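Asks: predicted structure and sequence below. I'll ask about it afterward.
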Amino acid sequence: MSDTQDSIDAVYEEIQKISTHKDNVAETIKTMAATSQETAAACEEVSASTDEQLRAIQSVTDSAETLTELSEELSQTVNQFKV
């Protein structure tokens, strides 16, 4: 009977260890999920910032093109008055 009790105790201890490991794994998975969500949110912020910068660059490009056109028009107009 003592051998049976020892076996039951050993199995119980192993079950406790497995339960502890299971809890640790579950906690690690929760931490990883939270980190993944934070990373996804940061990526969305970077994407939004990149889009905003792209729009700003496009605006500067458009303004530069307009300025070039106006400069050419001004140059042509000034050339009309040269003697």
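Replies: Done, it's in.

Asks: alpha carbons only for contacts and neighbour counts from here, please
Replies: OK.

Asks: where does Ile15 fall, secondary structure wise?
Replies: Taking DSSP states H and E as the criterion, Ile15 maps to helix 2-80.

Asks: how far out from the middle of the chain is that helix?
Replies: Distance of helix 2-80 from its chain centroid, counting by C-alpha atoms, centre = their mean, to the nearest Å, is 2 Å.

Asks: let's bring in a second one:
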Amino acid sequence: MHWLRGQPYIPVQLVVFLQKGSTHAQLGRELQAYSELQYRELVTRSERLLALVQPVLLGVVAVMVVGAYLTLLLPMYQNLQEVYHD
């Protein structure tokens, strides 16, 4: 089990579960509970990250819409000014 602790991709919690010496059924229940907790933590972190990223993306989309508006309508506006000034 010592080599298992040295593996960078295996969390310490899993090593603890395996070292406890539980029966296969008990180990299965513990790992199932652990996986559910990890999933909840993943969802929570994802939601926090989305809460930060979403306003930035909405700002980018707003800038793109305004840019498209100006690109399309400014030339028409300038053409209309030339017509009225002549």
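Replies: Perfect, I can see it now. Just so it is clear, the model here is predicted, and its values are computed rather than measured.

Asks: got a TM-score for the two of them?
Replies: The TM-score (TM-score structural alignment, normalised by the length of the first structure) is 0.53; 64 aligned residues with a C-alpha RMSD of 2.5 Å.

Asks: which helices and strands does the helix holding Ile15 of the first structure pack with?
Replies: Under the contact definition 3 or more C-alpha pairs under 8 Å, 6 or more residues apart in numbering; DSSP states H and E, helix 2-80 of the first structure sits against no other helix or strand.

Asks: could I get the contacting residues of the residue nearest the centre of the first structure?
Replies: Nearest to the mean C-alpha position of the first structure, by C-alpha atoms, centre = their mean, lies Cys43 at 1.7 Å. In this structure, Cys43 of the first structure makes contact with no residue, judged by C-alpha atoms under 8 Å, 6 or more residues apart in numbering.

Asks: so how far is Arg48 of the second structure from the equivalent of it over in the second structure?
Replies: With TM-score structural alignment as the criterion, the equivalent of Cys43 of the first structure in the second structure is Gln54. From Gln54 of the second structure across to Arg48 of the second structure, the span is 10 Å (C-alpha to C-alpha, to the nearest Å).
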